[in-house]
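Chemist: pasting the sequence and the predicted coordinates here, then a few questions.
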Amino acid sequence: MTITPQASGNGPRVTYGGVVYPAEEIARGAAYELFSAEEAPGFEWAPGSGAALPWRRFVHATEVTVVPPVAEPGDEAESPLLVPLHRERGWAYVQRLSQQPAAAGDPTLAAVRASAVVRRGTRMVKVLSARQLAGYVRGWLPHGFCHREHDVAHLRTPSATAVLRTDGADGPDGADVTYALRWRAADPADYDVPVGGAHRGLTALAPRDRLGGAVLGTGFVPSSAQLVPEFVTRDFADLPMPANATLLAYPADGVEVVLYSYQAEQRGWLRMAGPQWRHLLAAVPGLSPDQEYVPTGEAPRSTRLVDWRGVPCLVLREESGWLRLRLRRPGPDAVAETGAQCQERGVYETWAPASEITDDRVVDLPYAL
């Protein structure tokens, strides 16, 4: 179990908005929790954080002007998001630009997006609904849209993480808690930036054919206030679940609770949360809070690619002469031709008769370790 530490005299002191606050690092310095003895703009009343400093606020590291070194020994710091600014084009201008599909090729926006780099070992995060959490405990693998933890570490409450959800819901599932999957990237080649080319079809899908926010084609999350780069697994394929991946919960007070940790030897999830946190699983359908781990299937060692009705797909499983397919290049024509249904933002799946499949091939994707 992991929770956000309370303010202490040994923690860093950071300058935010011209005021120095005691703080605690979050996600190895990607964000900070600030504490104040008095009410301040943007701070929330949280007496549980400490009687002397009952006001607190979460901010990204880029919003703090003076910080101590943030990288832990042996843990390489992530590359920050670099935004070229000047008097006429400030942060607000770049943020607005990121929300305009027509600006996908803008040089300034492209430079900002290129600064968000995934390397081997980068911590990736996917915000989940209760239904999705249940799916991952039962064997789902990382796929679809996701983000670098470094870019979203300041978004920790259910209301704040709503912008990152992929299931089409705007808020928590009947309880004031949100969930997330966190894992380390094994290879940068596993991730694509959803900009132009193969992802152009996603930007053209009608609202009735999608879940979650629209894909803008700029490489950034649709948001009125945030500038968050987004990634998608290459071809929307499943990735192997890395050892020590974690399933997390974030209650309304913003603490981080580790619910489960993935144990590669057992191919299952070891329960980490103590009894005081198991109520956070009440909204998860069909999951017992007392369950130690749920064995999952073998990690994929290869990817099976096929075409159906001229649409490139990958095979998820086969049952009685039928194949469960996921579209590799979703778009209006591909969705209409296959009748694929949107499972989450950007992820479209359908069933097809195995006898109608063409161009069936297996691609091995080994990691150079």
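Modeler: Good, I have the coordinates. These figures come from a predicted structure and were not determined experimentally. Residues are numbered from 1 along each chain as shown.
Chemist: when you work out contacts or count neighbours from here on, use the C-alpha atoms and nothing else.
Modeler: Noted.
Chemist: quick one: the strands in the stretch 251-369 of the chain?
Modeler: Remark: strands assigned in the stretch 251-369 of the chain by DSSP state E, counting those that start in this stretch are 257-263, 268-271, 302-308, 311-319, 322-327, 341-344, 347-353, 358-364.
Chemist: in addition, the following structure is provided for comparison:
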Amino acid sequence: MNVTGQAESTAQRTGLRVAYAGAVYPAEEIARGAAYELFSATEAPGFEWAPRPASALGWRRFVHVTEVTAVHGATRSAEPAEAPLLVPLHRERGWSAVHRLAQQPGAADDPLIATVRASATVRRGTRMVKVLSARQLAGYVRGWLPHGFCYREHDVAHLRTPAATTVLRTDGGGRDGADVTYALRWRAADPGDYDMPAGSAYRGLTALGPRDRVGPAVLGTGFTPSSNHLIPEFVTRDFADLPMPANATLLAYPAEGVEVVLYVYQAEQRGWLRMVGPQWRHLLAAVPGLSPEQEYVPTGQAPCATRLVGRYAGDEYEAVADPPDGFRVLALTRAAQYPVDGVSRRLRLAAWRGVPCLVLREESGWLRLRLRRPDPDAVAATGAQCHERGVYETWAPGGEVVDDQIVDQPYELDGGPVPTLHGRSGDE
């Protein structure tokens, strides 16, 4: 039986039923109740034909939990629920009016839009998602870290096919005939790692024209451009790389609408362990430079990459995040994986030609920089190129870069604020 058929059998076995658009359908839960796959024996508005072997339920549709009116037979998740997007509606301003307003760049400072957007929050342990092209997937397998635009899984769990996930892509490509789309999913280590791309801090990004950007325009309202969905978007703060948490996953979504786990990140081994079985390895055929038969892929991360540093027994160690459980010393042996007393995200900052930047790596006296607040003037001054939506990078001679420093951004642990670890200059 294929994976989709298994989902249907699960729905029939558990008796899960979902009320939607005036009818009740057998259903399968997605992302701990953030969305549902509905099954029907007859055609219904919005349902697509997806026949399964030995099944009379040949029609299906994916819906977000906010679209359903009742759920019968669901089991309660042990995890805390994500904060839902709250939209205050009344007769004079319905959902359609709010959606239209959220799609207007001039509405970034509208109190209603600000209130709606502020209701979508990130906590420690929130599952975040970044939709990837085949080229981007290859980059993450080889050592890229989470950065740039991303989403809460809770808000996009109903987008399960290559056609549906097009709205979430950051590489500038549409569906371009692909029969599979990819994604990186990880748990947030700290809410302070994320920012909403809204308000005055991002007006420069909204001012960049089509010739200077990749992907859809940034509206500045904190919502992704979409004619059908109201999806809150996030960016990593300052567009910085985030250390890869333990057990992050690389996923594939083929046209069948199933979720296939391709790889799981092994933090101590600094690599990706292949999880996909033989029946799905053809999904990796389009990924450049990656063998579907390779069981383990080391990342080969550059030494300048962002990393976590923690304190244990008065000494400093490289740390790893394993949210929501916490942080531990990065060590190969389990006996040495002590929980840390304090932890910070360490990154390297600098300025070039008056533009604040992140330092990604250093090669032969040149620095690879990423703009922290892209705008037309900064892009023109540095000659930075847009590599994906909102992410602008360039090379600079090391001798021209100023204010080069390594900065520690502390996290809070459950016991309260974490003491700030010492900062150092970039020359040390």
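Modeler: Great, that's in hand. This structure is a prediction, so every number in the text was calculated from the model and none was measured.
Chemist: quick one on the thing from earlier: any chance of the strands of the stretch 251-369 of the first structure in JSON lines, plus mean neighbour count and distance to residue 15 of the first structure?
Modeler: Shown next, in JSON lines, are those (neighbours: other Cα atoms under 10 Å; distance: least, Cα to Cα, whole Å):
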{"stretch": "strand 257-263", "mean neighbour count": "22", "distance to residue 15 of the first structure": "27"}
{"stretch": "strand 268-271", "mean neighbour count": "22", "distance to residue 15 of the first structure": "38"}
{"stretch": "strand 302-308", "mean neighbour count": "18", "distance to residue 15 of the first structure": "49"}
{"stretch": "strand 311-319", "mean neighbour count": "18", "distance to residue 15 of the first structure": "49"}
{"stretch": "strand 322-327", "mean neighbour count": "21", "distance to residue 15 of the first structure": "47"}
{"stretch": "strand 341-344", "mean neighbour count": "18", "distance to residue 15 of the first structure": "39"}
{"stretch": "strand 347-353", "mean neighbour count": "20", "distance to residue 15 of the first structure": "41"}
{"stretch": "strand 358-364", "mean neighbour count": "12", "distance to residue 15 of the first structure": "50"}
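Chemist: now those strands in TSV, with distance to residue 170 of the first structure?
Modeler: Converted to TSV, the strands of the stretch 251-369 of the first structure look like this (distance: least, Cα to Cα, whole Å):
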stretch	distance to residue 170 of the first structure
strand 257-263	22
strand 268-271	28
strand 302-308	33
strand 311-319	28
strand 322-327	25
strand 341-344	13
strand 347-353	18
strand 358-364	37
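Chemist: right, and residue 7 of the first structure touches residue 24 too?
Modeler: Yes: at 6.3 Å, residue 7 of the first structure counts as touching residue 24 under the criterion of Cα atoms under 8 Å.
Chemist: before we move on, back to that, right, and the strands of the stretch 251-369 of the first structure - which one's nearest residue 138 of the first structure?
Modeler: strand 268-271 (8.4 Å; Cα to Cα).
Chemist: okay, that closest one sits on what stretch of the second structure?
Modeler: Aligning strand 268-271 of the first structure against the second structure (TM-score structural alignment) gives residues 271-274.
Chemist: what lines up with residue 115 of the second structure in the first structure?
Modeler: For residue 115 of the second structure, the residue aligned by TM-score structural alignment is residue 111.
Chemist: buried set for the helix or strand that that match is a member of?
Modeler: Here residue 111 of the first structure, judged by DSSP states H and E, is contained in helix 107-114. Across helix 107-114 of the first structure, burial judged by 16 or more other Cα atoms under 10 Å covers 108, 109, 110, 112, 113.
Chemist: now for the residues you listed: which two are most distant?
Modeler: Largest separation among the buried residues of helix 107-114 of the first structure by Cα to Cα: 108 and 113, giving 8.7 Å.
Chemist: what sits against the residue nearest in space to the middle of the first structure?
Modeler: By Cα atoms, centre = their mean, the mean C-alpha position of the first structure lies nearest to residue 126, the distance being 2.5 Å. Contacts for residue 126 of the first structure (Cα atoms under 8 Å, 6 or more residues apart in numbering) come out as 145, 146, 147, 164, 180, 181, 182.
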